[in-house]
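# okay, sequence plus prediction incoming.
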Amino acid sequence: MKKTVTLLVLISMLFSTVFLFTGCGDSSVKEIKTADDIKGASVGVQTGTTGDTFVSDYEADGTKVMRYSKGADAIVALTQNKIDCVVIDSEPAKEFVKANAGLKILDEPFAEEQYAICISKENHELTEKIDKALAELKDEGVLDKIKSYYIEGNTDTVPYESPKDIKYDGELHMATNAAFPPYEYVEGGEIVGLDPMMATAICDKLGKKLVIDDMEFDSVITAVQTGKDDFGMAGMTDTPERRKNIDFSTSYANTTQVIIVNDSASGSLFGNLGESFKNTFITDNRWQQLLSGLLVTLEITLFAGIIGVIIGFVIALVRATHDIQLGKRKCRSFGDCVLKFFNVICNIYITVIRGTPVVVQLMIMYYIILASVRNGIFAAIIAFGMNSAAYVAEIVRSGIMAVDIGQTEASRSLGFNNRQTMTMVVLPQAIKNVLPALGNEIITLLKETSVAGYVALADITYIGNMIRSRTYEAFFPLITVALIYLVIVLVLSYILRRFERRLKKSER
């Protein structure tokens, strides 16, 4: 245990030394004073936003567009002089500038736009109902009060609260990206902001309970298209390009795209370490959010690992039995043909799974194969389990084939049939041989679950990124997540070594 603690301390010191003595970014920064100056500059945008669309038109002029999954990530890059400016919506820009000394917004607007609610093209009835509810909220002045509360800062009274006697008839799921203040953000573990409050008012009008699903911005439209969510609100602009794939409600807000630039030299990478620590762990009880993210990661890893081992063993037995009994010879019976057929299926499965990235498999499982299933954890468990099964199968098969053929012949001479030979003689020896590789596969599976955030799952990596987007500080959130993974891997490795030693003792 002392060795583990010492190792963690040394690694932390190494990270700190590297960050402290490494420059924060490229010192050759282009000065941006007007919108025309972004030609040839390095511009940060949030992926999939209208800012991304508008700035992309400048790429032909030599502009380098740096796309980030969150606007806050682009802001951090700007404070470290990694980019020259950021193009983003005006209201979030004000929040970013307020939270980051040394940044300013140029007076000249970059573009104008209107926000609306996105709904599936196949759900015209819901579109009509939302438009009607929006019109009523505008006439009642509720929409103006909500805007005044979040945008103008008139926080004397809460502009809207659900009636206490309301009875809900079902749910409506809303897709959003809760890293876009003041429209949607996380506070006290809750997703709040202009959009969530207005969505609550709309759902109350429709007699439905609002359920909010947080995800990356560029996943919002996909979630609505596939039916994972009923509608999307994420400061989303109604554009002709988006209308090709999705419907929009009437507009509920007018806004502009603005340019954020550095107003002074970049400060320390860490700023105040004490304040950074407090913001990362203490404020809004963010340590509890990290703990909940860790539990999600462990849950996915545990159940996906069980699925992977079970399916992997079945595939390995099919392939190994085929290779041992048939090899390359042709079918001589119906049983031989069935075995060859399943062997071909297993080969195709392994080739496809091992030949495609796990993150793509995860999104295919979530948005296509299990499109009607809203439980993201279930979809992730299936996706990661199926992925792990392909690797487990090859590990176990190699262990089976490594057992000396004389063992099989000896068991046959003793009167064992094929099944008894495999289960009582070959498999026990094979498992001992492949145990280290199986342990490494479980460790790999644990680390692969870090992409679960692509389907809106709040695992430990996703929570770390969310905290980073709220604090605008990368050190503590990222290092904490890295150390958590490291500790889990060290524990798993220790357990595996103990188990291996026990197996070796049993051999004696």
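All right, it came through fine.

# could you use CA atoms for every contact and neighbour count after this?
Will do.

# burial measure for the closest residue to T222 other than its chain neighbours, as a count.
Distances taken as Cα to Cα, 6 or more residues apart in numbering put Y367 closest to T222, at 7.7 Å, once the chain neighbours are dropped. By other Cα atoms under 10 Å, the residues close to Y367 number 23.

# Y367 should be in a strand, yeah?
No: if the criterion is DSSP: H, G, I helix; E, B strand; the rest coil, then Y367 is helix and not within a strand.

# relative to A223, how far out is it?
Distance, Y367 to A223, by Cα to Cα, to the nearest Å: 7 Å.

# next: N418.
From N418 to A223 the distance is 49 Å (Cα to Cα).

# give me the more crowded residue out of those two.
A223 (26 against 13).

# surely the more buried one meets H173?
No: A223 lies out of contact with H173 (Cα atoms under 8 Å); the separation is 10.1 Å.

# strands along the stretch 351-500 of the chain, start to end?
Assigned strands in the stretch 351-500 of the chain: none (criterion: DSSP state E, counting those that start in this stretch).

# buried sites along whichever helix in the chain runs longest?
Counting residues, the longest helix found in the chain (DSSP state H) is helix 286-325. Buried residues in helix 286-325, defined by neighbour count with 16 or more other Cα atoms under 10 Å: 286, 289-290, 292-294, 296-298, 300-309, 311-323.

# got it, and stretch 123-137?
L126, T127, K129, I130, D131, K132, A133, L134, L137.

# same check, this time on stretch 392-406
Buried residues in stretch 392-406 (16+ other Cα under 10 Å): V392, A393, E394, I395, V396, R397, S398, G399, I400, V403.

# want to compare, so here's the second one:
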Amino acid sequence: MGKNKMGSLLATLLVFFTMAFGMTGKASADDNSLQKIKEAGVLKVATSPDYPPFESQTTINGQSQDVGLDIEVAKQIAKDLGVKLKIMNMDFGSVLVAIQTGKADMAIAGLTPTDERRQSVDFSKVYYTGGQTFLINKKDVKKFKTAKNLHGQKIATQTGSLQNSLAKKYFDDSTLSSMDKTPDLIFSLENQKVDAVGIEKPVAQAYVAHNKNLAMIDAGYPNDAAESGKAIAVSKGSTALVNAMNQSIDKIEQHHWTNKYLKEAGKYVDDNAADTSMMRYWHYFYNGFLNTTLIAVIAVVFGILLGVLLVLMKLSAWKLLAWPATAYIEIVRGTPMMVQVLLVYFGLGALINMPALVAGIIAVALNSGAYVAEIIRGGINSLDKGQKEAAQSLGFSKVDTMRFVILPQAFKNIWPSLGNEFVSVIKESSIVSIIGVTDLIYQLNVVRADTYRGVAPIVVVMVIYFLMTFSLTRLLNHFERKMNHE
């Protein structure tokens, strides 16, 4: 598929650890995959709605809905099983982890059943076979009449995609580059940073249909049909579910519904492209703003409470308290937040079923707590030791000294640093989009995919982030001035 697999390595590591701790389901001969779905009455499907016409979002009756070829296939499978369909949107790098950790029953996201992926998941039969193409600028049609003319040129593909692997294999004499998102590739092509973009045929057709400056040429890869087939992924050992999905796919092929689904998906693509003004998508950005604000506020509040607890433990004379606090702080500060978010959602989520938004808040709060703890520790260490001695000479206990003398003065000194942490949380919380939390970055990617516009949605989100952080900074400065006058 033409989507990035940046999260795939992290996903593999995550699954390894969850398996090590016994948190993943059994891939045994005792297969109850189909029975569990029917008993629950719900088919949970993981997808990444930023790849039209396979999957995208559109506004229907004022509500955002998932549409596309893959969504229609999932609907048919759910209908044949006699259960409700629940779409779980997330970053493409997380869809396979979702089924490996039991968060979803199947993943349908334009997945190509490669040998590498078959090592960790099972696949249905192929339900769609497309082709590989190159997008070029229309003015270069005479220059690049066929793919052979691209040898020695600048070619870009999506990171970790099938197109990336094919370009490395067949165009090793060209200058190859990769990016995470398809809209970024198109933007680079339009600005002549690259000469061609390797992309899947249906996606290329959608771009050409809605961008008069682009054209496409066949990639001419051998065994193209076999390499670009799309299938549905499920957890290892889910034979009963695979058989049921294959029956639905047979029905779809028998009635030639794939072409029908693609035609319907094309209508939604046309509708989205008909009005690409950012005002049309205001509710996307508004919902992203609300979720980003909610995550930041709750994460900072609980982060401060956790930070106070951690610093008290770290400064304690009891090693049984100091060592775990020190270890926690070092581990959290020494690992990427992306890994922490994945671990909370898929690792902890394998034990406790929690929504993506809740998991995102928990992960960001746990991360913030470690940094706040060090900020508070620095504030405490900055105080004159005479403060503690004076309090104790007045008969204050250690607890009262810390509560009424040390911490109030420390917080006054570290207020600017805490403010910076709050601002950082607002920006860094964007990483939760990888598990499907509809924050500003998640909505940004959806709007870019739906409108085929590369820059305008970015500008809108930049302005929103700036207004958020600027307003917060002014508010924090106000309280700082009040504290300095007291």
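Sure, I can see it. What you see is a predicted model, and the numbers here were worked out from it, not measured in a lab.

# picking up where we left off before, now do the same for the residue nearest to T222 of structure 1: its match in structure 2.
Applying TM-score structural alignment, one finds that Y367 of structure 1 aligns to F346 in structure 2.

# circling back: ok, of the buried residues of stretch 392-406 of structure 1, which one's closest to K432 of structure 1?
Taking Cα to Cα as the measure, K432 of structure 1 lies nearest G399 of the buried residues of stretch 392-406 of structure 1, at 8.4 Å.

# for the longest helix of structure 1, packing partners?
If contacts are counted by 3 or more Cα pairs under 8 Å, 6 or more residues apart in numbering; DSSP states H and E, helix 286-325 of structure 1 sits against helix 334-354, helix 376-402, helix 427-448, helix 460-471.

# for the ones you listed, which one sits closest to E108 of structure 1?
helix 460-471 (26.0 Å).

# post-alignment, that closest one versus structure 2, mean distance?
Superposing on structure 2 and averaging over aligned pairs (mean Cα distance after the TM-score superposition for structure 1), helix 460-471 of structure 1 comes out at 1.9 Å.

# where in structure 2 does that helix fall?
Mapped onto structure 2 using TM-score structural alignment, helix 460-471 of structure 1 covers residues 440-451.

# what sits up against that stretch?
49-52, 56-58, 183, 269, 272-273, 275-276, 281, 284-285, 287-289, 291-292, 430, 433-434, 436, 454, 457-458, 461 (Cα atoms under 8 Å, 6 or more residues apart in numbering).

# give the ChimeraX command for selecting the buried subset of these.
Filtering those down to the buried ones (16+ other Cα under 10 Å) takes a single ChimeraX command:
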select :49,50,51,52,56,57,58,183,269,272,273,276,281,284,285,288,289,291,292,430,433,434,436,454,457,458,461
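
# from the contacts of stretch 440-451 of structure 2, which land in helices?
Per DSSP H, the subset of those in helices is 183, 269, 272-273, 284-285, 287-289, 291-292, 457-458, 461.

# map F341 of structure 1 onto structure 2.
By TM-score structural alignment, F341 of structure 1 lines up with L320.

# please pull up the equivalent of C118 of structure 1 in structure 2.
C118 of structure 1 maps onto A233 in structure 2, by TM-score structural alignment.

# ok, now how distant is the residue lying closest to its match once chain neighbours are set aside from V423 of structure 2?
In this structure, A233 of structure 2 finds its nearest non-sequential neighbour in F123, 4.6 Å apart by Cα to Cα, 6+ apart. Distance from F123 of structure 2 to V423 of structure 2, counting by Cα to Cα: 43 Å.

# between the two, who's got more neighbours?
More crowded of F123 of structure 2 and V423, by other Cα under 10 Å: F123, with 25 against 19.

# list the contacts for that one?
F123 of structure 2 neighbours (Cα under 8 Å, 6+ apart): P113, A231, I232, A233, V234, V242.

# tell me which helix or strand the third one sits in.
I232 of structure 2 belongs to strand 229-235 when assigned by DSSP states H and E.

# how far apart are that strand and its match in structure 1?
Compared with structure 1, strand 229-235 of structure 2 is 1.5 Å away on average (mean Cα distance after the TM-score superposition for structure 1).

# which other helices and strands does whichever helix or strand comes after that strand contact?
Once the chain leaves strand 229-235 of structure 2, the next helix or strand it forms, by DSSP H and E, is helix 239-254. Applying 3+ Cα pairs under 8 Å, 6+ apart, we find helix 239-254 of structure 2 packed against helix 33-40, helix 69-81.

# run the last query once more with 6 Å
helix 33-40 (3 or more Cα pairs under 6 Å, 6 or more residues apart in numbering; DSSP states H and E).

# so the helix it packs on matches what in structure 1?
Under TM-score structural alignment, there's no match for helix 33-40 of structure 2.

# show me how far that helix is from its chain's centre.
27 Å (Cα atoms, centre = their mean, to the nearest Å).

# repeat that for stretch 304-314 of structure 1.
With Cα atoms, centre = their mean, you get 24 Å for stretch 304-314 of structure 1.

# read off where it ends up in structure 2.
Against structure 2, stretch 304-314 of structure 1 falls on residues 299-309 (TM-score structural alignment).

# average offset of the matching stretch relative to structure 1?
Mean for stretch 299-309 of structure 2 is 1.1 Å (mean Cα distance after the TM-score superposition for structure 1).

# who touches that stretch?
I361, V364, A365, S368, G369, V372, A373 (Cα atoms under 6 Å, 6 or more residues apart in numbering).

# adding distance to V447 of structure 2, write those residues out as TSV.
Below are the contacts of stretch 299-309 of structure 2 laid out as TSV (distance: Cα to Cα, whole Å):
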residue	distance to V447 of structure 2
I361	24
V364	25
A365	28
S368	29
G369	33
V372	34
A373	38
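
# so which of those residues comes closest to R481 of structure 2?
Distances from R481 of structure 2 to the contacts of stretch 299-309 of structure 2, taken by Cα to Cα, are shortest for V372, at 21.4 Å.

# how about that closest one: what's its closest non-neighbour residue?
Nearest to V372 of structure 2 is G307, by Cα to Cα, 6+ apart, at 5.0 Å.
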